[in-house]
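**Student:** Pasted the sequence and its predicted model underneath.
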Amino acid sequence: MEKVKVIDAICGAGKTSYAIQMMNENTFGKKFIFVTPFLSEVKRVIGATNLNMATPIAARGKGKKLDHLKKLLADGRSIAITHQLFKMMDHEAHELIQQSDYTLIMDEVAEVIEVFPIASQDIDILINDGHIKIEKDSSVTWLSDYKQDEKHAIFADVKNAANLGILKAFGNTKLQMVSLLPINSFSNFKEVYILTYLFDGQLQKYYYDYFDLQYKKYSVIKKGDLYKLVSYHNKYDQREKLKELLTIYEDYETQGRPSTLNSNYFARVKKTNRYLLSYSWYESATPEKYKRLQQNLTSFFRTQATTDNDKLFWTTYKSKAKRLSNAKCKFNKYDDREKDNFVPCTIRATNDYAHCTAMAYMVNRFLNPVEKQFFLSHDIDVDEDLLALSELIQFMFRGSIRNGEKMACYIPSERQRDLLKKYLDYLL
C-alpha cells in the first residue's frame, strides 16, 4: 500500500471533514499530526476531534514551540500544528515521529522548495576555493572547516544548509541553488494524507517525483452522513455547478471600440500577450499602465459588479499592491483585515472571505524560473498552466462560491481566463 495518499478534491468537497471523521473513527490507536496553514484551523480541528489532541505553545521563559512539540511527540500525543511549525521541525523531531509511527494529515501542500539567495559568482568562489562540492544528484557537500570570522564567513548560511542536506545546486554555464524541505519530513511518517486540489500542477508533486516518493490520488465523496475515499476522477468536481455560479467579465466592443478593462486594452493587437500581468510584466510596466489598472479595478466594482467594499476581495503581487489600491480596493501593509480587502494571491484554506460576492485577480502566475529550471534539469516536466489554474481556483474559492452563492469575477489576464474556461468545461 502506498505511503502517500493525495486527496485531490475541489474546495468544499469534504476533505477536512473526511480527515476529522478518520481521526474520530480511530480504533487502532493511531497517532496523528494534523498540519494546516492557520492557527484558527488548528483550533477548529482540535475542537472537532475526540483524540485529546494538543497543539504546542511557547510558554514564556520555558522554551519555544518546537521544544514543546518535541515533548508532545515524546509523550505520543496527537498534535495539530501550522505549516510554519512543520517546516521548522529538526532532526530530533523527525526521529521521534519515525519511532512512534505517526500518521500525517496535511491540509494543503507544503512549501517544499525555495530559491537560495546566492549569486552564481559566489558559488564559483566556493567551488574554486574548495569549500563545496556539487554531487551528481545536485546535492551540495560542505568540505572546509573555516570559522565565521575568516575569509568566507558570509557563506555561513551555505554551510548550514549544506550540512542539513537540504541544499541543491544546478546549471551548466551559470550555477544556481535551491533549498528543499528534507524528504524525511514525509518519509518518516507511517502514512501521509495530503488534502489539496489539482495536485498535478503543484510544486509538491514535482518534489515527490524528484525524490521518487510514490503517491496515489483519491477523490472524496459523501454517502449519507459519512465521507469515503474513492479512486480519483475529475467528474466528482461537479464543475458544471461551479460554472453556473460564476459571472466572468469578458471583453466587449461598443461601436467598434474594445472595452478597456481586460487584456485587449494593453495588447492593442489581436495577438494575445501571454505574459500580461505576470510578475516580470509588472516589473517593467510604465506608470501609465499602473494607473490604467488602478482605474480598471475601481471601474469594475463600481460599474460592472457594483459591490460594497466589505463584500469584495482582490489580489496582485504583494509588492505591487500599494500601486493598484484605490477607494474600492484597500491595501494595508500590516495585513490588518479590518482595514483592507486585499488577499495574497497564494491564499488557501481560509473561510474569512466567504461572504464576498465579487473578486479581482490581477495576476498571471508562472513558476519561479529558478525552481522551474531545477526540476527540468532533473527531467521532471512542470505544468505552469495547471499551476496558474490551481492558484486561481484556490483564490476564487475564498469567496461566496464556497457557500454555493453567485460571484462576479474580474480576471484581466486572457491566459488566466482561458485556463479557467477550459477547466470549467473539463478540458484541463
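**Tutor:** Structure received.
**Student:** hey, let's count contacts and neighbours off CA atoms from now on
**Tutor:** Fine.
**Student:** For Tyr193, see how far away Ser390 is.
**Tutor:** 19 Å (C-alpha to C-alpha, to the nearest Å).
**Student:** My error: substitute His83 in the last question.
**Tutor:** His83 is 14 Å from Tyr193, by C-alpha to C-alpha.
**Student:** repeat for Arg398
**Tutor:** Using C-alpha to C-alpha, one obtains 22 Å as the distance from Arg398 to Tyr193.
**Student:** Tell me which of these two has more neighbours.
**Tutor:** With neighbours defined as other C-alpha atoms under 10 Å, Arg398 and Tyr193 compare such that Arg398 has more, 24 against 21.
**Student:** For Ala13, give me its contacts.
**Tutor:** Val220, Ile221, Asp237 (C-alpha atoms under 8 Å, 6 or more residues apart in numbering).
**Student:** could I get the residues you listed as TSV with secondary structure and distance to Tyr210?
**Tutor:** What follows is the contacts of Ala13, written out as TSV (DSSP: H, G, I helix; E, B strand; the rest coil; distance: C-alpha to C-alpha, whole Å):
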residue	secondary structure	distance to Tyr210
Val220	strand	27
Ile221	strand	31
Asp237	helix	28
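**Student:** Check it against this one:
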Amino acid sequence: MNFNCNVNIVDAIMGAGKSQSIINHINASGVENKFLVITPYLDEVDRYKKYCPSKHFKAPKFEKNQTKLDDIKKMIDKGENIVSTHALFQKFDNELIDICRASNYTLVMDEVANVVDEYSLSKQDFTLLTNTYVDINHKTKQLIWKEKYKDYSGKFDNEKRLCELGSLVCYGDNLMVWLFPIETFNSFRNIYILTYRFDLQLQKYYYDYYRLPYTYLSVVGNSMDTYQLSAYDKNQNKPKYDYRKLIHICDLEKLNMIGDREHDLSKTWYFRNKGNSTMQVLKNNISNFFRHIRCDNSSDNIWTTFKDYKSLLKGKGYTRGYLPLNSRATNEYKKRTSVVYPVNRYLNPFVKNFFLTNNIDIDEDGYALSEMLQFIWRSAIRDGNEIWIYLPSVRMRGLLEQWISENSAI
C-alpha cells in the first residue's frame, strides 16, 4: 500500500506539555490550515474550543434525523475546524474517508486509538462467509466482498461493511482479526499523535504491520505559552522529578500476598476467582488501603479494575473514585493522591499471536507498563506531587519500580 500521510508521533511523558504544544501549533497556523482534533473526553473538547479561539472549533452533534457522523461530514464540507472524541473516530466510513482525502485536513489525535481486536464468528458462519460472499487476498489475508454480492442485505451486513473498509483479516483456519481501516489515516496529509512510549503500544505494532512510516517529535518549553513541537531529541524526555521520592508503593506483605505469583490478578485470574472468597479478600485490601493506611477522603482516591469486575470490588467510601482501566488524557483527577491498581495487564493472546505470526516484534511487559503509567498519571503525580499506590501484582510492581529507577531525575 502506498502512503501519502506524514505521521508525527509527539512522544513525551504525561504532563510534559504535549496538548499545549499542539494548541500553540494550531494557533500559529494560517487560516488556510484546517484541523480535525480527536480526543478521549468531552472536557478536552471544550479545551480546544477555549484555547484556539481564532479557529472557532466546533463539535459534531446530534440533530433531528441526523447522527454525529452525518454532522461531521457536513462540517468538513464547509471547511470547519472540528474537535470530537475517539468514539466518533471509530465510526468513520468510506464516504467520510473520501471527504477527508479531498479536503486536506490535518488530524490531531490526543492519545492512540483502538486499532486492533479479535473478531468473533462461529466456525459455521465463517465457512459460509468465506465460501460464498468473500474472496481472500492470499498475500494480505484481507477479506474482500465479492462484487456480485454488492447489493447483499442480510445476516452478514456488518461483515460486508467491514470488508468494504478493509478491516477484516483472516488469522488461522477459521479466525479473523478486526483492524481499524488504515485508509482513514491515509486520508490525511499530516497527522500528529500525542502519547508517551509509542514504541510500547498497539498502534505502533499496527503501523508496523502496514509498514506505515512515522517520525518522532519532542516538546520543548517550560510553560503554556512556550511549549512547542521540535525535532526529536531523546534528552527532552529526561524526567523532571525524582519519582523515587514522589511515588510511594505499598509494601505491606499482608496486602500484597494476593498477587505473589507472576500471573496473579490477570484477567484470567479474575475470571477464575469471581465466584469465591478471593475477590472479597481483594476488596477488603482495597478498603483497608484507602480507609486505614491512607486515612484520606474519598475525593483523594482513584482506583480501577477490569470493567466486568467493578461491581465485585466497589466499596463504601471509594466507589466514586473509579476510573476505567484504559483512562488517558483527562486531567480531572490530578489532585488525587491515593491510587489503587489491582490488575496485571497482558496483551490479548489472540492479538499478540496475530502480530507475532506477521513477524512484528512486541514487548508484552512494555505494553503492561505503558498502560499502567497512563492510569497512574491521572493522579497528582502528573504535576509532580506525591502519591501513594496499592499495586498488589508482583509483576506490575516490579515493572513500576524498574521504571522509577530508570526514569528519576538525579
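**Tutor:** Structure received. Remember, predicted model here, so these are calculated numbers, not experimental data.
**Student:** Fetch the TM-score of the aligned pair.
**Tutor:** Between these two chains, after superposing, the TM-score reads 0.91 (TM-score structural alignment, normalised by the length of structure 2); 399 aligned residues with a C-alpha RMSD of 2.2 Å.
**Student:** of the contacts of Ala13 of structure 1, which stay in contact in structure 2?
**Tutor:** Retained in structure 2: Val220, out of the contacts of Ala13 of structure 1 (criterion both residues aligned by TM-score structural alignment, their matches' C-alpha atoms under 8 Å).
**Student:** I'd like to know which of the contacts of Ala13 of structure 1 is nearest to Gln394 of structure 1.
**Tutor:** Distance ranking of those against Gln394 of structure 1, using C-alpha to C-alpha, places Asp237 first at 13.6 Å.
**Student:** show me the contacts for that closest one.
**Tutor:** Contacts of Asp237 of structure 1 (C-alpha under 8 Å, 6+ apart): Ala9, Ile10, Ala13.
**Student:** Could you double-check that the first one lies in contact with Thr16?
**Tutor:** No: with contact defined as C-alpha atoms under 8 Å, Ala9 of structure 1 does not count as touching Thr16 (10.5 Å).
**Student:** and those two? which has more neighbours close in?
**Tutor:** Ala9 (24 against 18).
**Student:** Quick check: the equivalent of the more buried one over in structure 2 vs Asp151 of structure 2, distance?
**Tutor:** Under the alignment defined by TM-score structural alignment, Ala9 of structure 1 corresponds to Ala12 in structure 2. Between Ala12 of structure 2 and Asp151 of structure 2 the computed distance is 48 Å (C-alpha to C-alpha).
**Student:** again with Cys170 of structure 2
**Tutor:** Remark: distance between Cys170 of structure 2 and Asp151 of structure 2 (C-alpha to C-alpha) = 23 Å.
**Student:** the more surrounded of these two?
**Tutor:** Under the neighbour definition other C-alpha under 10 Å, Cys170 of structure 2 and Asp151 were set side by side, and Cys170 has more, 20 against 6.
**Student:** Need the three-state assignment for the closest residue to the more buried one other than its chain neighbours.
**Tutor:** Ranked by C-alpha to C-alpha, 6 or more residues apart in numbering and with sequence neighbours excluded, the top spatial neighbour of Cys170 of structure 2 is Met176, at 4.5 Å. Under the three-state scheme (DSSP: H, G, I helix; E, B strand; the rest coil), Met176 of structure 2 adopts strand.
**Student:** what sits against Met176 of structure 2?
**Tutor:** By C-alpha under 8 Å, 6+ apart, the contact set of Met176 of structure 2 is Glu118, Tyr119, Ser120, Leu121, Leu168, Val169, Cys170.
**Student:** What is the burial count for the aligned residue in structure 2 for Glu25 of structure 1?
**Tutor:** Residue pairing (TM-score structural alignment): Glu25 of structure 1 is matched to Ala28 of structure 2. Residues near Ala28 of structure 2, counting by other C-alpha under 10 Å, number 10.
**Student:** In structure 1, what range does the helix or strand hosting Val83 of structure 2 match?
**Tutor:** Assigned by DSSP states H and E, Val83 of structure 2 belongs to strand 82-85. Using TM-score structural alignment, strand 82-85 of structure 2 corresponds to residues 79-82 of structure 1.
**Student:** mean per-residue distance, that stretch to structure 2?
**Tutor:** Compared with structure 2 after the fit, stretch 79-82 of structure 1 shows a mean deviation of 1.1 Å (mean C-alpha distance after the TM-score superposition for structure 1).
**Student:** quick one on the thing from earlier: what's the distance between the residue nearest to Cys170 of structure 2 and Leu165 of structure 2?
**Tutor:** Separation of Met176 of structure 2 from Leu165 of structure 2 (C-alpha to C-alpha): 15 Å.
**Student:** ok, back up a step: give me the number of neighbouring residues for the closest residue to the match of Ala9 of structure 1 other than its chain neighbours.
**Tutor:** Distances taken as C-alpha to C-alpha, 6+ apart place Tyr196 nearest to Ala12 of structure 2, at 5.1 Å, with adjacent residues excluded. Counted with other C-alpha under 10 Å, the neighbours of Tyr196 of structure 2 add up to 22.
**Student:** same deal with Arg44 of structure 1?
**Tutor:** By other C-alpha under 10 Å, the burial measure for Arg44 of structure 1, its neighbour count, is 11.
**Student:** what's the helix or strand containing Asn158 of structure 2 in contact with?
**Tutor:** Per DSSP H and E: Asn158 of structure 2 is located in helix 157-164. With contact meaning C-alpha under 8 Å, 6+ apart, helix 157-164 of structure 2 is reached by Asn94, Leu143, Ile144, Trp145, Leu168.
**Student:** tell me the average deviation of it from structure 1 after fitting.
**Tutor:** Aligned to structure 1 and superposed, helix 157-164 of structure 2 gives a mean residue distance of 2.4 Å (mean C-alpha distance after the TM-score superposition for structure 1).
**Student:** Next, work out how far apart the corresponding residue of structure 2 for Glu92 of structure 1 and Glu80 of structure 2 are.
**Tutor:** Residue pairing (TM-score structural alignment): Glu92 of structure 1 is matched to Glu95 of structure 2. Applying C-alpha to C-alpha, the value for Glu95 of structure 2 to Glu80 of structure 2 is 18 Å.
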